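Enquirer: A structural model of the following input is requested.
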Amino acid sequence: MCQLLGMNCNVPTDICFSFTGFQARGGLTDIHQDGWGIAFFEGRGCRVFLDPRPSIESPVAELVRSYAIRSLNVIAHIRKATHGDINLENTHPFMRELWGQYWLFAHNGDLKTYAPEPTGRFQPVGTTDSERAFCQILNTLAERYPDGPPVVAELHETLRELATDIGAFGEFNFLLSNGDKLFAHCASRLSYIIRQAPFAEAHLTDQDVTIDFEQVTTPDDRVAVIATTPLTDNEAWHTIAPGTLLTFCDGAPMMMENYVTRPFFRPESCPST
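Expert: Have a look, this model is predicted:
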């Protein structure tokens, strides 16, 4: 399966430590070698780095590791292709503009029979099921809320409905962000950790790298890191239950009345790839 990485914070934070472990999964500690990408929000702007080469071999990935970009929201993806050729246009994250905001999206899974007609303002450029799903999400939001974004609780509910509808076609783990909130949907496998005071040391699972967060943070910092599987081996990560949509804001999941999507994805009924 592909690998997802997200970060949502209450203060601009760099993702270099987490990305160091994440990068290794693109050909060193795992088999995902069909491209990778990462996108950072900076104010209302967004930096996007994409490369169809394996992340472990990519000089662009090495640039990101040493380029301490500070952001409130980050989405990254390592690809194991199931739909579409291995090329730049099929590399996640995908980006579009809606309501004067950039939106980022990355998907892990296989929507085996998902082939909606491309109608509406948002059209796929590449040939992945992931980009088609992203366009359907944005087309639905644009049609339902033509005057601008709804309140976050209503937006969450609409995304929950869409995750259920699209997820009926297969495995639909995804990260979505507009630079303000980060939405994380777990169909089969997704975990998160909240780092806040008192901070401690963390050691990567995929690389022999340790950081003492107390030395690089302030007592008021709070950072949520979301990943397909935990990136560290000495911290307590929270496993997100399959069929759950979480909305992260200021480094923590918001409490929403409705966060469960149905039907739950059953791995035995639609194998991940």
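
Enquirer: can we go C-alpha only for contacts and neighbour counts from here?
Expert: Will do.

Enquirer: report the central residue of this structure.
Expert: The chain has residue 175 as the residue nearest its centroid, 3.1 Å off, counting by Cα atoms, centre = their mean.

Enquirer: output the contacting helices and strands for the helix or strand hosting it.
Expert: In this structure, residue 175 sits in strand 173-177 according to DSSP states H and E. Here strand 173-177 touches strand 3-13, strand 71-78, strand 101-108, strand 182-186, going by 3 or more Cα pairs under 8 Å, 6 or more residues apart in numbering; DSSP states H and E.

Enquirer: verify the stated contact: residue 90 with residue 128.
Expert: Yes: contact criterion Cα atoms under 8 Å: residue 90 and residue 128 qualify, at 6.2 Å.

Enquirer: which residues do the two both contact?
Expert: Jointly contacting residue 90 and residue 128 under the rule Cα atoms under 8 Å, 6 or more residues apart in numbering are residue 84.

Enquirer: if we can go back for a sec, does the residue nearest to the centre of the chain touch residue 6 like I think?
Expert: Yes: with contact defined as Cα under 8 Å, residue 175 counts as touching residue 6 (7.0 Å).

Enquirer: to compare against the first, here's another:
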Amino acid sequence: MCELLGMSANVPTDICFSFTGLIQRGGKTGPHKDGWGIAFYEGKGCRLFHDPNPSVDSKVAELLQKYPIKSNIVISHIRKANRGKVELKNTHPFARELWGSYWTFAHNGQLKGIKKEPLKEFRPVGTTDSEHAFCRLLSELKRKFKDRPKDERRLISEIEKLLSILGKKGVSNVLLSDSKYLYAFCSTKLAYITRHAPFGKARLIDADMTVDFRKHTGPKDIVTVLATQPLTKNETWHDLKAGEFQVWKEGRLFYQKP
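Expert: The predicted model follows:
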């Protein structure tokens, strides 16, 4: 399987602390050593970094631990390959353009029979069932809506429906973004924590690292972090239920089902 990491914040925020914890699980404290990737949104722009090497040994990951890219939305993924070879083209998150926005998708799980489903405008580059599922999802959105719906609830409802369908094909934990929202779907395992004033200290589980958020945040900052498993040992994380769908905007929970 794989592990996911996501962030939604109301101010541009770096994810160096959480990312440092996650990448230890890519070959040191966890077996997810078959590549990794991360997407940073800056407005409608998106920076993407991928590496097929274990994240714990990656020079690119080492750079990103020290280079505090500030973003409102982040999606990251460390891979334990089950379908598709260990290659750069198979590293998540995957990215495509739809309605003039970059969409990114990271997935944890296996989807039975997904590759038999036809695709139209969007095609996978790699060989994973995850990328095929992403292309299928975007194809269905484009078929349903010629342009992005002005009523955001219609779009959110359709995404929830499509991710729920994926969830019935096997294990399917998903982080998805369109530069405006961070969408999350839990099939088996996903947790979140929302940090806001008064901020305190946090200690990583997988590395000897502590951060005092009071030194790095303002009184109005709101930052939500999602992960396959909690990354800190002294904070209370909240588990999503099986089948739960969430939409985050600027660090706040915008929509939830059920």
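
Enquirer: find the nearest non-adjacent residue to the residue nearest to the centre of structure 1, please.
Expert: Distance criterion Cα to Cα, 6 or more residues apart in numbering; nearest residue to residue 175 of structure 1, sequence neighbours excluded, is residue 184 at 4.7 Å.

Enquirer: and the helix or strand encompassing residue 62 of structure 1, how far from structure 2 on average?
Expert: According to DSSP H and E, residue 62 of structure 1 maps onto helix 59-66. Once the two models are superposed, helix 59-66 of structure 1 sits on average 0.5 Å from its counterpart in structure 2 (mean Cα distance after the TM-score superposition for structure 1).

Enquirer: for the stretch 101-250 of structure 2, what spans make up the helices?
Expert: Listed in chain order, the helices of the stretch 101-250 of structure 2 (DSSP state H, counting those that start in this stretch) span 129-144, 152-167.

Enquirer: now do the last one: everything it contacts.
Expert: The list of residues contacting helix 152-167 of structure 2 from outside it, by Cα under 8 Å, 6+ apart, reads 111, 133, 137, 141, 148, 149, 172, 173, 185, 187, 243, 245.

Enquirer: now tabulate the residues you listed in CSV and tack on neighbour count.
Expert: Listed next are the contacts of helix 152-167 of structure 2 as CSV, based on neighbours: other Cα atoms under 10 Å:
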residue, neighbour count
111, 20
133, 23
137, 20
141, 18
148, 16
149, 13
172, 25
173, 28
185, 29
187, 23
243, 18
245, 24
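
Enquirer: between these, which is closest to residue 30 of structure 2?
Expert: residue 173 (18.0 Å; Cα to Cα).

Enquirer: from residue 219 of structure 2, how far out is the closest one?
Expert: To residue 219 of structure 2, residue 173 of structure 2 is 32 Å away according to Cα to Cα, to the nearest Å.

Enquirer: swap in residue 48 of structure 2?
Expert: From residue 48 of structure 2 to residue 219 of structure 2 the distance is 30 Å (Cα to Cα).

Enquirer: those two: who's more crowded?
Expert: residue 48 (18 against 10; other Cα atoms under 10 Å).

Enquirer: what lines up with that one in structure 1?
Expert: Per TM-score structural alignment, the equivalent position to residue 48 of structure 2 in structure 1 is residue 48.

Enquirer: what helix or strand is that match on?
Expert: Remark: residue 48 of structure 1 resides in strand 45-51, with elements defined by DSSP H and E.

Enquirer: got the angle for that strand vs strand 101-108?
Expert: Going by axes from the mean of the first three to the mean of the last three Cα atoms, to 10 degrees, strand 45-51 of structure 1 is angled at 30 degrees with respect to strand 101-108.

Enquirer: strand 45-51 of structure 1 vs structure 2, average distance?
Expert: Looks like 0.5 Å for strand 45-51 of structure 1 (mean Cα distance after the TM-score superposition for structure 1).

Enquirer: can you give me the strands in the stretch 151-258 of structure 2?
Expert: Remark: strands assigned in the stretch 151-258 of structure 2 by DSSP state E, counting those that start in this stretch are 170-177, 182-185, 191-196, 201-203, 210-212, 222-227, 238-239, 245-249, 252-257.

Enquirer: could you say which of those strands is packed most deeply?
Expert: Of all these, strand 182-185 has the most neighbours on average by mean count of other Cα atoms under 10 Å, namely a mean of 26.

Enquirer: that one: how far from the chain's middle?
Expert: How far strand 182-185 of structure 2 lies from its chain's middle: 8 Å, per Cα atoms, centre = their mean, to the nearest Å.

Enquirer: please consider this matter closed, and thank you.
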